[in-house]
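1. Here is a sequence together with a model predicted from it:
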Amino acid sequence: MNVLVILIPVSLILGALGLVAFLWSLRAHQYEDLEGDAWRILTDDDQEPR
């Protein structure tokens, strides 16, 4: 039972940190262009001509 006194607050703090990180990523527009990276993989624009 004494372990629960430590584990419950630790799990709540870690959950809150995960929520804060997710909300930060939403505000930083990390999920704006979900398909752009997939199309950039298929193009050869970043390679130098030989």
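-> Alright, I've got the coordinates.
2. only C-alpha atoms for contact and neighbour calcs from this point on.
-> Will do.
3. Other residues contacting stretch 8-24?
-> With contacts defined as C-alpha atoms under 8 Å, 6 or more residues apart in numbering, stretch 8-24 is touched by no residue outside it.
4. in the chain, which spans are helices?
-> 2-27, 36-42 (DSSP state H).
5. Pipe those helices into CSV and attach mean neighbour count per row.
-> Below are the helices of the chain laid out as CSV (neighbours: other C-alpha atoms under 10 Å):
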stretch, mean neighbour count
helix 2-27, 11
helix 36-42, 9
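6. next up, a second structure to put side by side with the first:
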Amino acid sequence: MGSTIGMVAADALAIVVGAVLGRHLPEKVIRYVAAAAFAVFAVLLLGEGVRAV
């Protein structure tokens, strides 16, 4: 029960923050930041996989 409440609270917070940022930032900025974050995490995960082999 506690983990479900925690997940609902975390999701609600993410939705609120996303809605607020969506109103204050241009869509182009959000798109570039999301693409950069995706690329950074991809490189980190690839590096982690290469080190594990």
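-> In hand now; what should we look at? Just so it is clear, the structure is predicted and the values come from calculations on it, not from any experiment.
7. Please report how far the counterpart of Val3 of structure 1 in structure 2 lies from Gly18 of structure 2.
-> Alignment note (TM-score structural alignment): Val3 of structure 1 maps to Glu27 of structure 2. Distance, Glu27 of structure 2 to Gly18 of structure 2, by C-alpha to C-alpha, to the nearest Å: 12 Å.
8. Check the gap between Val16 of structure 2 and Ala10 of structure 2 for me.
-> Distance from Val16 of structure 2 to Ala10 of structure 2, by C-alpha to C-alpha: 10 Å.
9. Likewise for Pro26 of structure 2?
-> 24 Å.
10. Please say which position in structure 2 Ala21 of structure 1 maps to.
-> Aligned partner of Ala21 of structure 1 by TM-score structural alignment: Leu45.
11. Distance check, Leu21 of structure 2 against Thr4 of structure 2.
-> Counting by C-alpha to C-alpha, the gap from Leu21 of structure 2 to Thr4 of structure 2 is 26 Å.
12. of the two, who's got more company?
-> Leu21 (13 against 9; other C-alpha atoms under 10 Å).
13. What is the aligned counterpart of the more buried one in structure 1?
-> For Leu21 of structure 2, no residue is aligned by TM-score structural alignment.
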